[in-house]
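**Student:** Using only what follows, build the 3D model:
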Amino acid sequence: MSKPPLLFFIVLAIIAVLATRQFIKQRRETAVNDASPVRTLMVKVKTKREYPSPNRRSRQREVIAGEEMRYEAWFHPLNGASDIKAIVGERDYNQMDTGAQGELKMQGSRFVSFTPAQ
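**Tutor:** Okay, here's the model as predicted:
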């Protein structure tokens, strides 16, 4: 049997380094979010969209029944600050309407809740 080529080990090392870096980045972001206070902003729902989760994306363009979806919403603060993108749950996504104004609660970059104004 021949020895595996050096290139194979280099590619494995690169994959391991990149995976470790991504894991550390996610852990750090979670720690920052957990340590951040919950902030409340008055916002308007600018737009929202749903799409297949990146880790379950198929090569086809149509949505497959039972496929895991990801929900995202863009909020525009009424104080004129820059837009905020948040990953939201399906229940929250279905309850918010584009153009609706209300109170957005965020903890760091983590979405907590959106309550429409009455």
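**Student:** C-alpha from now on. contacts and neighbour counts both.
**Tutor:** Noted.
**Student:** Give me the residues contacting the strand or helix carrying Ile87.
**Tutor:** Ile87 is part of strand 84-88 when elements are defined by DSSP states H and E. For strand 84-88, contacts defined as C-alpha atoms under 8 Å, 6 or more residues apart in numbering pick out 70-77, 109-111.
**Student:** Need the residues you listed in TSV (columns: distance to Asp83 and secondary structure).
**Tutor:** As requested, these are exported to TSV (distance: C-alpha to C-alpha, whole Å; DSSP: H, G, I helix; E, B strand; the rest coil):
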residue	distance to Asp83	secondary structure
Arg70	19	strand
Tyr71	17	strand
Glu72	13	strand
Ala73	10	strand
Trp74	7	strand
Phe75	6	strand
His76	5	strand
Pro77	7	strand
Ser109	12	coil
Arg110	14	strand
Phe111	14	strand
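**Student:** Now show me the structure for the sequence below, then we'll compare the two:
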Amino acid sequence: MKPPLIFFITLAIIAVLATRQFIKQRQEVAVNDASPVRSLPVEIKDKREVSTSALRSRQRENIPVETMRYEAWFHPLNGAGDFKLVLKASDYHQLARGEKGELQVQGTRFIAFRPR
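**Tutor:** Predicted coordinates:
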């Protein structure tokens, strides 16, 4: 019995989208690596933890796995627009809303935050 054509079309679409996302991530990493480290005076506007759930299969049982993504919004004190960065948990927990300080970034990569 032949699988239906829609099955192959769905697989092709998934493969194309996955490849596109992989290339986009690799390009962002390359741009960040090539960017200089910049320091900006900022205020921490907001921060949040985003839960991403997934199922991991292990010998006939599905185990729910929850991972967290940590985000913070920064307001440059020079008047530029607010921007969001994704952080590691250890960096995220050291930040407080409303805190002002010096933010170091490399492209879109968080390097450090030093409060004033």
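**Student:** Overlay the chains and give the TM-score.
**Tutor:** Once superposed, chain against chain, the TM-score is 0.86 (TM-score structural alignment, normalised by the length of structure 2); 107 aligned residues with a C-alpha RMSD of 1.5 Å.
**Student:** name the element Ser90 of structure 2 belongs to?
**Tutor:** Under the criterion of DSSP H and E, Ser90 of structure 2 resides in helix 89-92.
**Student:** Mean distance of the next helix or strand along the chain from that helix to its aligned residues in structure 1, please.
**Tutor:** As assigned by DSSP H and E, the chain's next helix or strand after helix 89-92 of structure 2 is strand 100-106. Its aligned residues in structure 1 lie a mean 0.4 Å from strand 100-106 of structure 2 after superposition (mean C-alpha distance after the TM-score superposition for structure 1).
**Student:** so where is strand 100-106 of structure 2 in structure 1?
**Tutor:** Matched against structure 1 by TM-score structural alignment, strand 100-106 of structure 2 falls on residues 101-107.
**Student:** quick one: the residue nearest the centre of structure 1 from Ser109 of structure 1, how far?
**Tutor:** Nearest residue to the geometric centre of structure 1 (C-alpha atoms, centre = their mean): Ile87, 4.1 Å. To Ser109 of structure 1, Ile87 of structure 1 is 9 Å away according to C-alpha to C-alpha, to the nearest Å.
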